[in-house]
Every structure is written in C-alpha cells, then in structure tokens.
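Trainee: Attaching a predicted model along with its sequence, questions to come.
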Amino acid sequence: LQDNQISDIEPLSKLTQITLLRLNDNKIKDVMPLVRLSKLTHLYLTRNQISDITFIGALTQLNELALGGDQFRDITFLADLTNLRMLWLWGSQIRDITPLKKLTQLKGLNLHDTQIRDITVLGGMTKLTWLRIHKNAINDITPLANLTQLTGILLQENQITNIKPLARLKKLDSLSLQKNQIDDITPLKGLTRLKELNLGGNQITDITPIQNLRNLTSFWAWDNEITDITPLTELIQMEKLWLWGNQISDLTPLTHLTDLEELSLGINKISDLTPITGATKLELLDIDRNQITDISLIVKFPKLRSLNLRGNPIQDMEPLQKLLKQNDKLKVDIPASNELNIEPPPANR
C-alpha cells in the first residue's frame, strides 16, 4: 500500500492477523486504527503526515519499525518495544533519544537528519551491525567504542573532531566521516576490513594511517589539505579515488592502482599524468583546475565516459580529438579557451 494517496486506514483495523504492513509515502494522519493489529512484526510508515504517533507503543511484537520523515519530537512511546531489531527515525525533530535505552536487541538504527547531540544511550546497543546518525549535531562519539559488531556507520555532517572511539570497531567495512572537523585519522589504522572510507571535507593533512588498509576499494578524501599521497601506493584494490581540492602535485604513488574506474583529482597542482597511464579501466577522470599542458596520454584511457579538463593551460587538443573519434560515449568538459571541431564517428554519420 505504499506510495499512494491513502489518508484513511480505518478499514485496516479488521486485519488482525496481519504481520507486515507497508504504508510509506501516503497522507496518513491518524494511526489509531493500527492499535488493534497486535500481531504486527513489521510496520513501515515513513513520509506521512502523522500528528500523534504514540499509539504505536502498543504494538509490542514489532521487529521492524520505520517512522522517518514525520515531524514528531517525543519518542517515549518506543521505550517498551524491546523486540525491535530494526528502527528508522530519520528526518524528525527528535532531540532526546534516551527513551531508546532498553532497545538493546537492535541490529540496525537510523537517526540521520534529526537534532540529536547526545548519543550516550547508543553505548548499550552492542548488537548493532549498522548505524546511521549523519546530519546531526554530534561532537562526542565516545559511546560508539562499545559497538564492536558494527560493519557500517554513517557519521558525516556532524561536528566530530576526535575519532579515537572508532579504533575498536574492527569489523567495519564501510565508514563515512565527511564534512566534520577531523584532522587526525590515526585511529583508523587498524580497521583493515574497510572497503569504503569517506573522509572528504575535513582538515586532514596526513593520510599515513590508511597505508595498510589494503581492502579499500573506494576512498574519498576530497577538500582536505593533503600534499603527499604516498600512503596509497600499495592499495591496489582501489576502484574509486576522489582527491579533488587538495595540494597534490605528484601522482607517482598511483602507478600500481591499475583497477581504478573513477579518479577525481581536480583543484590540485598536477602537471604530469604519466603515473596513472596504467589505469586503463578508467571511466571517470576529473583533472580540472590543475597545471596540465600536455594531454597526449589520455589516449591510454579507452573506456572513459566522463573527462573534465577545465581550468588547465592545455597547449594541444589533438589527443582529445583523436580519443573522441574513437569513443562516441565520452562526455568532455574542456577549457573555454580551447575549441574542438570533431567529426562524428562513422557509425553516427
């Protein structure tokens, strides 16, 4: 029943044997009829217009509950739903999450885009395997140190400076920390299971701690203060690497990253592309606003689908003309001062 125009759910009150109900994306204001559905184990009510959600507290058999996108503030009605395993409360006006204290069986929790600052109660939820608390006002993540079963956590867009509590989370394979106030990533050095790591939009200068994270396939460290990327030298499983907005000039450490499919290096100090010519699987290459004059090496990337060359003092555009004739799927951003006159490939004439 999700994604409709439903506003009246009174007829559902007779379905007393139902265990799963999806009512996301409707226009429901009154959920009182659901109180009679005592056998419900899965209830999804995100993005409605619910004014009073407290009746949900009577559904004590719930294993999964999704209430994201509604503007409620008080979640005391959840205090006794101790059978919950998955809970979504994103996009609400919640400030106090202490009513969740007894929900220690939770394995997944989504509290993103609320107004929470204090996450003390999360320290007791030791069975959590995934946690989304991004886009809040959190600055102290000490309680997370106890959550050693976590495999994925989203912490971006908070006010975090100290990430020491993350050092114990050895099972993490995905971690997002972008847009915080982090300058020291030393606590991440032992998180060797990480496959995806996002550190963009912080104040990081030294990425040495990630040099042994050899399972990384995706690394984002855009908009930082990085000059030396030597720690990336042996991260040969890397497929996506976003480093735009730093102070990088030497790409030599990327020589052996031949599995790269996406490489974003815009707004740096790069003049030589030679070290990345082995990355023949590249589909996206962003090198805008650097110091590149010679683009003859771009013919080494036959699989390119997106190429950004803007803001470079390129002297000869002939290599690009050649590549475009061979690759009709390539989309290019070029410096305004350079003009191309490209004949379409024979198949498209």
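Mentor: That came through, no problem. Numbering: from 1, shown residues only.
Trainee: From now on I want contacts and neighbour counts done on CA atoms only, so please keep to that.
Mentor: Fine.
Trainee: And stretch 92-112, end to end?
Mentor: Taking C-alpha to C-alpha, to the nearest Å, stretch 92-112 runs 9 Å from one end to the other.
Trainee: Could you pull out the buried residues of it?
Mentor: Residues of stretch 92-112 classed as buried: 92-97, 100-112 (neighbour count, 16 or more other C-alpha atoms under 10 Å).
Trainee: The structure to be compared is supplied as follows:
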Amino acid sequence: MNKVLITFLAGINMTSIAFGQYDANMNLWINNLDQAKLIPERVYKLDLSNQSLDTIPEIIESFKNLRLLKLSDNNISSIDGRLDNLTKLEYVELSGNRIKELNFNEFRGSRFTLDELWVRNNRLREVDSSLNILSNLSILNLGSNQIKVFPANLDLSRLVNLQLDDNQFTSLPPSIAQAVKLKILNLYGNHLSEFVMPNSFRNLKMLNIGDNPVDTIDFGGQRLKLEMLILDWIPVEAFNLAILPPTIKVLSIEHCGLKTINGLLHLKNLEELSIIQNEVQSIPYEIQNLKKLRKFWIGGNPVTDTANIPASVEVIK
C-alpha cells in the first residue's frame, strides 16, 4: 500500500457507522479514486476535476452515499448511465467538458435530491424537457454553451438561480418567464435585441443582461425586488435611465458610452455604482442625495473633479 493511502487511512475511523449516526467523513472531499475504493460506503464528496478523464469511472456507481460530485475540466462527452443508481446526489459539476447532448434522465436516481447542477463551458446546443424530471433543482448553470432556445414545455418553476451567460439566445424564452421563484438570472453575452421584464419576476434580485445588442429595455410598472443590475457593454445613452427600478443597490454600467450620471440620481437605495470606461466628465452635486452610496468606480472616464462626491463614498479609479 502506498504512503499516500496509508496517510489517508490513518485519519479515518474505519469502524462501522450506525444508521443515522454522524460520520466525520461527510466533511471530507476525496479526490483520489484509489482512496475512494477502500471506503465506498463512506464517500460523500468526490472531486475528480482536472484528471484527464475521457469517461465517468464506472466505480462511481458503487458510491451509494455520494452527495457532492465534481467532474469539471476533463474530456467527458457523455454520462453513460454512470449516475443512474445514485439516489443522494445534491450537487453535480460537469463544467469544462465536451458534452454536446444531455438527457437529464441520466440523473433520475437523484431526481428528488439534486439541488445544484453545473454544465457550463461544454458544447450543448439545446436543452430538452427531460430537465423536468429534476423536481428539486434550484440552481442550474448552463453558461458558455451554444444554446439558442428552450422548449416551451420546460418547467423552471423551482429554479432560484439560472446562469445562461455566453449562449446564443436572441430573445427571452417563455419558459424562463414562468420561473416565478427566480432570484438570480444571468443572460450576459447572448444575442438579445430586447429585454422586457416578465410580470412573474417579482422575486428577482440579481439580473445581468450585459453585452447584448439590446435596443429595448422595459421593467414594466410592477413592484420589483431587484437589487443588482449589470448593463455592461450596452449603449445606455439610447435609453431613459429613469426606467431603472429604485430598488437597485448595486449597478454596473461599464463600457456603455455613458456621458452623464444624471439619469441615475433617482436610485436612492444605490450602495455601489460602477461606470468604468465611459465618457463621464463631471460628477453633479446631486450625487450627494444618494445617501446610501458607499463605493463608486470611475476609472477610464475623463473626470477631473471629484469634489462633489461625499467623503463617505470610496472612490475607485
């Protein structure tokens, strides 16, 4: 037995664990399959990221108590039924692989327990309605793929956090508009020509629509809980910034051709503001009405006088 395994085993109580009894191994991330094979019933967290895997190892099927699984940054192109029989998975990360198609029935064993799924930076072109089988899913990260559409019958009503940055959406899919529990939505770097806030987004707190060719933005007249908004790389001078919800606490308007911040002075709850790389030359006295403002990024602007900025605000150039 090699020294690594001897050291590993020395720190583990190998006595049997009674049903329901706390096992200290639950807090241990295992990143070596040879180690895991010695205690298959006590593998709760397994990290096989960046190990040049072409397939998911078959032995994983024997880790019946596995909760958290990381398989990122490998060469995996399919799941091959290796996760079917795992019934306790709560978190799976498959980012940075070569997956072109994903049937979510591959996770049917953990369809009632899987809470968070990452499949970003793969080669996905579509997502089908098999996703609906994951009845406990609240966080879904599909960023950096090639997805253009979602099927109309996709059920996203349980999602709280949806990451779709750097895909190829040209409009907001109707199925996303039904995600009534959504708190975080990232659509950065798609091909959206407009963004109209659905009435169902009453719980949304963080929205990123930066780097889209947007020519229409509409937040509607609804009561919103939106606290963080990212509009980077959008030509905001074409919009009436008064449409921005007054609930916003964190606002990023970077690389937008912004010439003045006068249109932002109604945001009385603003705590952090970034206008990096714009064309703002002066800061109006009225910025002092933003009583909650604490951080202000102004780098890359031809601002010469910051005297109007209150002393309580940290100015970052």
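Mentor: Sure, I can see it. Computed from a predicted model, the values in this text were never measured in an experiment.
Trainee: Keep only those of the buried residues of stretch 92-112 of the first structure that are in strands.
Mentor: Among the buried residues of stretch 92-112 of the first structure, DSSP state E puts 108-110 in strands.
Trainee: Now do the same contact list for the most centrally placed residue in the first structure.
Mentor: Nearest residue to the geometric centre of the first structure (C-alpha atoms, centre = their mean): Ser176, 5.7 Å. Ser176 of the first structure is in contact with 153-156, 196-199, counting by C-alpha atoms under 8 Å, 6 or more residues apart in numbering.
Trainee: Trp233 of the second structure pairs with which position in the first structure?
Mentor: In the first structure, Trp233 of the second structure lines up with Asp223, judged by TM-score structural alignment.
Trainee: separation between whichever residue in the second structure pairs up with Leu20 of the first structure and Phe169 of the second structure?
Mentor: Mapped onto the second structure by TM-score structural alignment, Leu20 of the first structure lines up with Met26. In this view, Met26 of the second structure and Phe169 of the second structure are 40 Å apart by C-alpha to C-alpha.
Trainee: now swap in Lys148 of the second structure and tell me
Mentor: For Lys148 of the second structure, the distance to Phe169 of the second structure equals 5 Å [C-alpha to C-alpha].
Trainee: Which of the contacts of Ser176 of the first structure fall in strands?
Mentor: 153-154, 196-198.
Trainee: quick revisit: the match of Leu20 of the first structure contacts Tyr44, correct?
Mentor: Yes - using C-alpha atoms under 8 Å, Met26 of the second structure makes contact with Tyr44 at a distance of 5.5 Å.
Trainee: between those two, which one's more packed in?
Mentor: A count of neighbours by other C-alpha atoms under 10 Å puts Tyr44 above the other of Met26 of the second structure and Tyr44, at 23 against 15.
Trainee: Leaving out sequence neighbours, find the closest residue to the more buried one.
Mentor: Leu66 (4.2 Å; C-alpha to C-alpha, 6 or more residues apart in numbering).
Trainee: what about the strands in the stretch 151-300 of the second structure?
Mentor: Here the stretch 151-300 of the second structure has its strands, by DSSP state E, counting those that start in this stretch, at 161-163, 184-186, 194-196, 206-208, 216-218, 228-230, 250-252, 272-274, 295-297.
Trainee: For the fourth one, grab the matching residue range in the first structure.
Mentor: Applying TM-score structural alignment, one finds that strand 206-208 of the second structure aligns to the residue range 196-198 of the first structure.
Trainee: Need the counterpart of Thr247 of the second structure in the first structure.
Mentor: So, by TM-score structural alignment, Thr247 of the second structure is matched to Gln237.
Trainee: Nearest residue to that match in space, ignoring adjacent ones along the chain?
Mentor: Thr217 (5.4 Å).
Trainee: Likewise for Gly57 of the first structure?
Mentor: Gly57 of the first structure's closest residue in space is Phe77 (C-alpha to C-alpha, 6+ apart), at 4.8 Å.
Trainee: Spell out the secondary structure type for the one you found.
Mentor: Under the three-state scheme (DSSP: H, G, I helix; E, B strand; the rest coil), Phe77 of the first structure adopts helix.
Trainee: again, but for Leu65 of the first structure
Mentor: strand.
Trainee: So it is in contact with Tyr44, correct?
Mentor: Yes - with contacts counted by C-alpha under 8 Å, Leu65 of the first structure reaches Tyr44, the gap being 5.8 Å.
Trainee: Of the ones in strands among the contacts of Ser176 of the first structure, which is the nearest to Ile204 of the first structure?
Mentor: The closest of those to Ile204 of the first structure turns out to be Asn198 (C-alpha to C-alpha; 12.0 Å).
Trainee: picking up where we left off before, in terms of packing, which of Lys148 and Phe169 of the second structure has more residues around it?
Mentor: Phe169 (21 against 17).
Trainee: What residue in the first structure is paired with the more buried one?
Mentor: Matched by TM-score structural alignment, Phe169 of the second structure corresponds to Ile160 in the first structure.
Trainee: what about Leu122 of the first structure, which SS state?
Mentor: Quick answer, by three-state DSSP: Leu122 of the first structure is helix.
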